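Visitor: My questions concern the predicted model and sequence given below.
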Amino acid sequence: MYSFLIERNGISYDPFMSRVNRGWSMEKAATKPLPTAEERRQQSQHATNHLRVYPVEYIQLANQNGIPYHTFFNRAKNCGWDMDRAATEPLWTREQMGRLGAQRLREREGDWAAQIFGKQQMSRKG
């Protein structure tokens, strides 16, 4: 009986069964038309906005400053930066990252080279 409705309304078997499995009545699943591409896009955009963690304004600001979304996200979430700083501070060069890493290591461990190699005094023989 429903196969006639499915064929007449242009709904294939998979979407019909998916709807039934989600709790739709068989009649509603067979008669309600499939969403258009525009409706699917709007639903997707609505879901994205609903689940968004960071405001669109900050994501756009980061993009305008040449900061990729994943860098912005990492700075805000993992580094503990506030969103304004994460969206506006320029990207660091590899040299800057190395210098900062070495500085933090010295702050945390002290003179690590002396610990490993021992202090060596150079004497001049002349």
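Guide: Yep, that arrived.
Visitor: use CA for all of it now, contacts and neighbours both
Guide: Noted.
Visitor: What lies in contact with the helix or strand Asn74 falls within?
Guide: Assigned by DSSP states H and E, Asn74 falls within helix 69-77. Residues from elsewhere that reach helix 69-77, judged by C-alpha atoms under 8 Å, 6 or more residues apart in numbering: Ile59, Ala62, Asn63, Trp81, Asp82, Met83, Ala86, Ala87.
Visitor: Let's have those residues in TSV, adding secondary structure, neighbour count and distance to Arg75.
Guide: TSV is the format used below for the contacts of helix 69-77 (DSSP: H, G, I helix; E, B strand; the rest coil; neighbours: other C-alpha atoms under 10 Å; distance: C-alpha to C-alpha, whole Å):
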residue	secondary structure	neighbour count	distance to Arg75
Ile59	helix	21	12
Ala62	helix	24	11
Asn63	helix	15	14
Trp81	coil	15	6
Asp82	coil	11	8
Met83	helix	18	8
Ala86	helix	24	6
Ala87	helix	28	9
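Visitor: So which of the residues you listed is the closest to Leu105?
Guide: Trp81 (20.3 Å; C-alpha to C-alpha).
Visitor: The closest residue to that closest one other than its chain neighbours: neighbour count?
Guide: In space, and not counting its chain neighbours, Trp81 is closest to Arg75: 5.7 Å by C-alpha to C-alpha, 6 or more residues apart in numbering. Neighbourhood size, Arg75 [other C-alpha atoms under 10 Å]: 17.
Visitor: Please compare the first structure with the one that follows:
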Amino acid sequence: MEVYDYYITPEEYEIASKNNISRDNVNKRIRWLGWSKKRAITEKPRHPNNDYSEWLDILDKNGINRQTFYTRIRNGWDINKAVTMPAMTKEEKFNLLNEIAKKKVRKYPKEIVELAKSNGISYNTFRFRVSQSKWDMMRAATTPLMTPREKGLLVKEKISKYIDNLYK
């Protein structure tokens, strides 16, 4: 690229202006991005400079931050919706994201987990029964917990069987 390529004539700025390209955009394209002059002054911008000044009063009336509005437009929202839909509070955003995250990572159906909870079975116990003990979900959610006495009797029975088999 020659040194004179960096000089942009008033005529070239005029051509760019007719193509809806701002002076700053032409300068950036030629001096920073290394575009040819012809391309810099003729290629339409991907995001044309839209004038949203008429909407700014409505934004203020509706209590919507300008940056929120511009982000909505950049994300493809309809202008009327972007101007009228109230912004969420931090708490609402947190709750929404929390619900989305729960749905995405939920391994067990919510109804089955609720059934287990109603039967006095904690989520960790339910999860252990399904993943480690290989129980089906319905059995894991409905089988009541053992009392300490039942656990002791079961252990005693298993130990006695083990000892009997050891001395045979």
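Guide: Nice, I can see it. Fair warning: this is a prediction, and the values are worked out from it, not measured in the lab.
Visitor: Tell me which residue of the second structure matches up with the residue nearest to Trp81 of the first structure.
Guide: In the second structure, Arg75 of the first structure lines up with Arg129, judged by TM-score structural alignment.
Visitor: try Leu105 of the first structure
Guide: Using TM-score structural alignment, Leu105 of the first structure pairs with Ile159 in the second structure.
Visitor: Distance-wise, check that match relative to Asn124 of the second structure.
Guide: Distance, Ile159 of the second structure to Asn124 of the second structure, using C-alpha to C-alpha, to the nearest Å: 27 Å.
Visitor: Equivalent analysis for Gly152 of the second structure, please.
Guide: Taking C-alpha to C-alpha, one finds Gly152 of the second structure at 22 Å from Asn124 of the second structure.
Visitor: between these two, who's got more neighbours?
Guide: Higher neighbour count among Gly152 of the second structure and Asn124: Gly152, with 12 against 9, using other C-alpha under 10 Å.
Visitor: Which secondary structure state does the more buried one sit in?
Guide: Following DSSP: H, G, I helix; E, B strand; the rest coil, the label given to Gly152 of the second structure is helix.
Visitor: For it, give me its contacts.
Guide: Counting by C-alpha under 8 Å, 6+ apart, Gly152 of the second structure has no contacts.
Visitor: For Lys117 of the second structure, give me its contacts.
Guide: Counted by C-alpha under 8 Å, 6+ apart, Lys117 of the second structure has contacts Tyr123, Ala141.
Visitor: can you tell me which residue in the first structure aligns to it?
Guide: Per TM-score structural alignment, Lys117 of the second structure is aligned with Asn63.
Visitor: can you check Asn95 of the second structure too?
Guide: In the first structure, Asn95 of the second structure lands on Arg41 (TM-score structural alignment).
Visitor: mean deviation (superposed) between the helix or strand harbouring that match and the second structure, please.
Guide: Taking DSSP H and E as the criterion, Arg41 of the first structure maps to helix 37-51. Helix 37-51 of the first structure: mean distance to aligned residues in the second structure after superposition is 1.0 Å, counting by mean C-alpha distance after the TM-score superposition for the first structure.
Visitor: Which strands and helices lie in contact with that helix?
Guide: Helix 37-51 of the first structure sits against no helix or strand, with contacts defined as 3 or more C-alpha pairs under 8 Å, 6 or more residues apart in numbering; DSSP states H and E.
Visitor: what comes up buried for that helix?
Guide: Using 16 or more other C-alpha atoms under 10 Å as the test for burial, helix 37-51 of the first structure gives no buried residues.
Visitor: Which other helices and strands does the helix or strand Val20 of the first structure falls within contact?
Guide: Remark: Val20 of the first structure resides in helix 13-21, with elements defined by DSSP H and E. When contacts are defined as 3+ C-alpha pairs under 8 Å, 6+ apart, helix 13-21 of the first structure sits against helix 26-31.
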